[in-house]
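no sequence on this one, just coordinates:
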């Protein structure tokens, strides 16, 4: 399955509470994603919490856009990516 990096902007900052409510919100995102065959692998968040860089496995970029809309999440850019690590060359 293709892997994608999804860039998102949150002008007011991304604020997910570190408690049961936050865990529930993220579980709902994962559930909605699974309905379109989209798997959220992990995300990186900028220090000021205004940008995220999320890694997804998905059948198509359109599947990512569809679940993002259902989850109420912005999408600035979707790029198909592959892993490149320095350890491959040793």
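Alright, I've got the coordinates. Bear in mind the structure is a predicted one, so any value in this text is a computation, not a measurement.

switch to C-alpha atoms for all contacts and neighbour counts from now on
Noted.

any idea how far residue 20 is from residue 53?
As judged by C-alpha to C-alpha, to the nearest Å, residue 53 and residue 20 stand 24 Å apart.

compare those two (neighbour count), which wins?
Set residue 53 next to residue 20 and count neighbours by other C-alpha atoms under 10 Å: residue 53 wins out with 18 against 9.

thinking that one is in contact with residue 43, fair?
Yes - the criterion here is C-alpha atoms under 8 Å, and residue 53 meets it with residue 43 at 5.6 Å.

for the spatially most central residue of the chain, give me its contacts.
Nearest to the geometric centre of the chain sits residue 54, at 3.5 Å (C-alpha atoms, centre = their mean). For residue 54, the contacting residues are 5, 6, 7, 40, 41, 42, 43, 44, by C-alpha atoms under 8 Å, 6 or more residues apart in numbering.

and the nearest residue to residue 37 once chain neighbours are set aside, how far from residue 89?
Distances taken as C-alpha to C-alpha, 6 or more residues apart in numbering place residue 58 nearest to residue 37, at 6.2 Å, with adjacent residues excluded. Applying C-alpha to C-alpha, the value for residue 58 to residue 89 is 28 Å.

alongside the first one, take a look at this:
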């Protein structure tokens, strides 16, 4: 299944979804996407999330249902390691 990086931009601090995580994961399950992890910017107004999904459309559908932005979605297929070698995303 393809992997995607999602950039999310917020007007205020990123809401950390501790209470909402279960609902977000349920929506993701229903849309057949898997949230692997996220990074937060220092100003807490952007997040960069790694997802596994069949398509960008599935990610967009899950984001809309969860009320979350999905400003930039980029499919990725490898990691560049410090050694210069490519590795699988997983």
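Thanks, I have it. Predicted model, so just to flag it, every value in this text is computed and none were measured.

what value does the TM-score take for this pair?
Here the TM-score for the pair of chains, by TM-score structural alignment, normalised by the length of structure 1, is 0.85; 84 aligned residues with a C-alpha RMSD of 1.4 Å.

rewinding a little: structure 2: which residue goes with the residue nearest to the centre of structure 1?
When structure 2 is aligned by TM-score structural alignment, residue 54 of structure 1 is paired with residue 49.

select the longest helix from structure 1.
Longest helix of structure 1, by residue count under DSSP state H: helix 20-34.

can you check which part of structure 2 whichever helix or strand comes after that one sits on?
Past helix 20-34 of structure 1, further along toward the C-terminus, the next helix or strand under DSSP states H and E is strand 39-45. Here strand 39-45 of structure 1 aligns to structure 2 at residues 34-40, judged by TM-score structural alignment.

mean deviation (superposed) between the matching stretch and structure 1, please.
Mean deviation of stretch 34-40 of structure 2 relative to structure 1 after superposition (mean C-alpha distance after the TM-score superposition for structure 1): 0.3 Å.

same question for stretch 22-29 of structure 2.
Stretch 22-29 of structure 2 sits 0.7 Å off on average (mean C-alpha distance after the TM-score superposition for structure 1).

can you point out the buried residues in that stretch?
For stretch 22-29 of structure 2, burial by neighbour count (16 or more other C-alpha atoms under 10 Å) applies to 24, 25, 27, 28.

right, and the third one touches residue 62 too?
Read that as residue 27 of structure 2. Yes - in this structure, residue 27 of structure 2 is within contact of residue 62 by C-alpha under 8 Å, at 6.1 Å.

tell me where structure 2 has helices.
21-31, 56-66.

export these as CSV, with columns for distance to residue 81 of structure 2.
Output for the helices of structure 2, formatted as CSV (distance: least, C-alpha to C-alpha, whole Å):
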stretch, distance to residue 81 of structure 2
helix 21-31, 29
helix 56-66, 25
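
burial count for the aligned residue in structure 2 for residue 81 of structure 1?
Under the alignment by TM-score structural alignment, residue 81 of structure 1 pairs with residue 76 in structure 2. Using other C-alpha under 10 Å, residue 76 of structure 2 is surrounded by 15 other residues.
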